[in-house]
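starting from these lines, generate the structure:
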Amino acid sequence: MITPAPHPFVVFAGNVAPLTSILLTLSPLPTLLSVPRADSVGFDDDDDDDKVSLLPSSTSAPKNPTSKVTIASLPLLPYSSMAVNGSLWLMYGLLLQAKPLIFPNAVGACLAISYIFLFALKSSPREGGRHFDMSRKMAAPPPSLWTRIDLPSTFRTHLTVGTSILILGFTCLKGGLRNQLAALATLVCGVMFISPLAKIGSIVKNKSCPPGAIPLPFTVATAVNCFLWSVYGIKGVKDIAVTAPNVFGLFCAFTQAIVVFLYSPKGKGKGSIAIELP
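Predicted structure coming up:
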């Protein structure tokens, strides 16, 4: 019996999906680079005359409290889950000797680890700002990464849980436990795709989605990447371990897009965003 040749689009999806996986892991970089440090903005309400404005002179800061964005208002979960997810799928690719899984996930794991370091670097409070005296202007010192409990949970918990999952995954790899490793990787992949919605409670409550709370590049990259992997998983390799997390990821991407569409700030001046301390 002759096996029919796969549809050209399925072949295209299988060839392009590894590239979009790399683009997906690159997508959080603009957000992390553009969002200010935890201590780069924020002032006492008393000394109005000496305040330093980070907005264009023609633009006044919106009063909506949810528009205040620094690294102190963003969750760590998208980056920690991305690091664990990339590492687990790298192990799964090594177990299957599948190059389309090995290379993009090795790159993704390395990038995600660098994002965690950048997140930690921007979360470390300093005693003084570059252009003004933070010790005089700040009403209260910004929280350090180790004292935050809204990442969700704490930084120590992310390290402990992430390390434990990676040890379990490595055990599955050494034991050749393909199904168990696939199930673990699928679970973590689902957490990664849903992680941008970690702030959805406060977004819905305040009816506003601040810039960076749900990064648009990550949402778009997730949608494209998950669509291609879903096509390849369903029609190409016919592997539920490839198909299931990406179908779920596609659903999460659409949910993120709807939240951004419904709650993104309206009527902002060109090039202006609200940058204040939460």
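
rest of the way, CA atoms for contacts and neighbours
Fine.

tell me the SS of the one residue sitting closest to the centre of the chain?
Nearest to the geometric centre of the chain sits P78, at 3.3 Å (CA atoms, centre = their mean). Three-state call for P78 (DSSP: H, G, I helix; E, B strand; the rest coil): helix.

now the other sequence, so there's something to compare against:
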Amino acid sequence: MEFLQFLSCACIVFTVGMFSTGLTDLKKMRASKSAENVQFLPFLTTCLNNMGWLYYGLLKSDGTLVLVNVIGACLQLLYIFFYCHYIKDKRRVTSQALLAGGVLCGGWLYFSVLLPQGESQLAQLGLACSLFTVSMYLSPLADLMEIVRSGSVERLSFSLTVATFLTSTSWTLYGLQLQDFYIMIPNTPGIVTSLIRFFLFWRFASASEVMPSYKLIHI
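Purely as a prediction, here's the structure:
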């Protein structure tokens, strides 16, 4: 098996596995008939991220990007559907969903209609997707600072940290093989933040704390 094909398979397996951690939240919502203890924005922002990278993959004719983000978008839409079904405050969720829909439509209008097809369209879309991905990887830094202050890693998921490290590493290597810096560069912060989390587990966690706990968060 060629190295690029191996990386493609690794990207698919690790990324789909990471997206699937939300199934635990879905199971929790169905069991309790409530979505009060589940975060909605990670589902919504991840779905937008999937849509952007899906379009980028279609423009580049990259089957790996297309497959991963089709699966990811479908899973996020499933989580969103169940969240909207079980949440009591539907007005807040509806307004956030409408805002996300407006952003998605505006992005599609700009990149598909206003921009001419070609390298400029691909470059600007890649840059937008990269910036959005970097912001998602860096978003938990405030929580990491709080963990350092409190000396507790209870809010961290060790299994998700491992999944994030494997996923971001495989995408970074995949982008490097393709010489596509829009894929490579935004996944590098995922490696860095994962290493920081590993250090925090080593520094603060007891053996009982380093247990699998699947929780969908920004990565």
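
after superposition, what's the TM-score here?
The TM-score (TM-score structural alignment, normalised by the length of the second structure) is 0.73; 204 aligned residues with a CA RMSD of 3.4 Å.

show the end-to-end separation of stretch 192-205 of the first structure, please.
23 Å (CA to CA, to the nearest Å).

contacts for that stretch next, please.
Contact with stretch 192-205 of the first structure is made by 66, 75, 77-78, 81-82, 85, 152, 209-210, 213-215, 222, 248-249, 252-253, 256, 263, as judged by CA atoms under 8 Å, 6 or more residues apart in numbering.

isn't F158 of the second structure up against S206?
No. The pair F158 of the second structure / S206 is not scored as a contact, 12.0 Å apart, by CA atoms under 8 Å.

these two - which one has more neighbours?
Neighbour totals were compared for F158 of the second structure and S206, and F158 leads with 23 against 12 (other CA atoms under 10 Å).

hang on, the earlier thing: would you mind listing which of the contacts of stretch 192-205 of the first structure are buried?
66, 75, 77-78, 81-82, 85, 152, 209-210, 213-215, 222, 248-249, 252-253, 256 (16 or more other CA atoms under 10 Å).

can you give me the helices for the stretch 51-200 of the first structure?
For the stretch 51-200 of the first structure, helices defined by DSSP state H, counting those that start in this stretch occupy the ranges 77-96, 99-123, 134-137, 155-175, 178-194, 200-206.

which residue numbers in the second structure go with the first one?
Right, the one you point to is helix 77-96 of the first structure. Under TM-score structural alignment, the match for helix 77-96 of the first structure in the second structure covers residues 41-60.

report the buried residues of that stretch.
Going by neighbour count (16+ other CA under 10 Å), the buried part of stretch 41-60 of the second structure is 42-57.

mean per-residue distance, that stretch versus the first structure.
Superposing on the first structure and averaging over aligned pairs (mean CA distance after the TM-score superposition for the first structure), stretch 41-60 of the second structure comes out at 1.0 Å.

what sits up against that stretch?
Contacts of stretch 41-60 of the second structure (CA under 8 Å, 6+ apart): 63-66, 69-70, 72-73, 76-77, 79-80, 97, 100, 104, 122, 125-126, 129, 132-133, 216-218.

and if you look at stretch 183-195 of the second structure?
126, 130-131, 133-134, 137-138, 141, 161-162, 164-165, 168-169, 171-176, 219.

brilliant, that's me finished.
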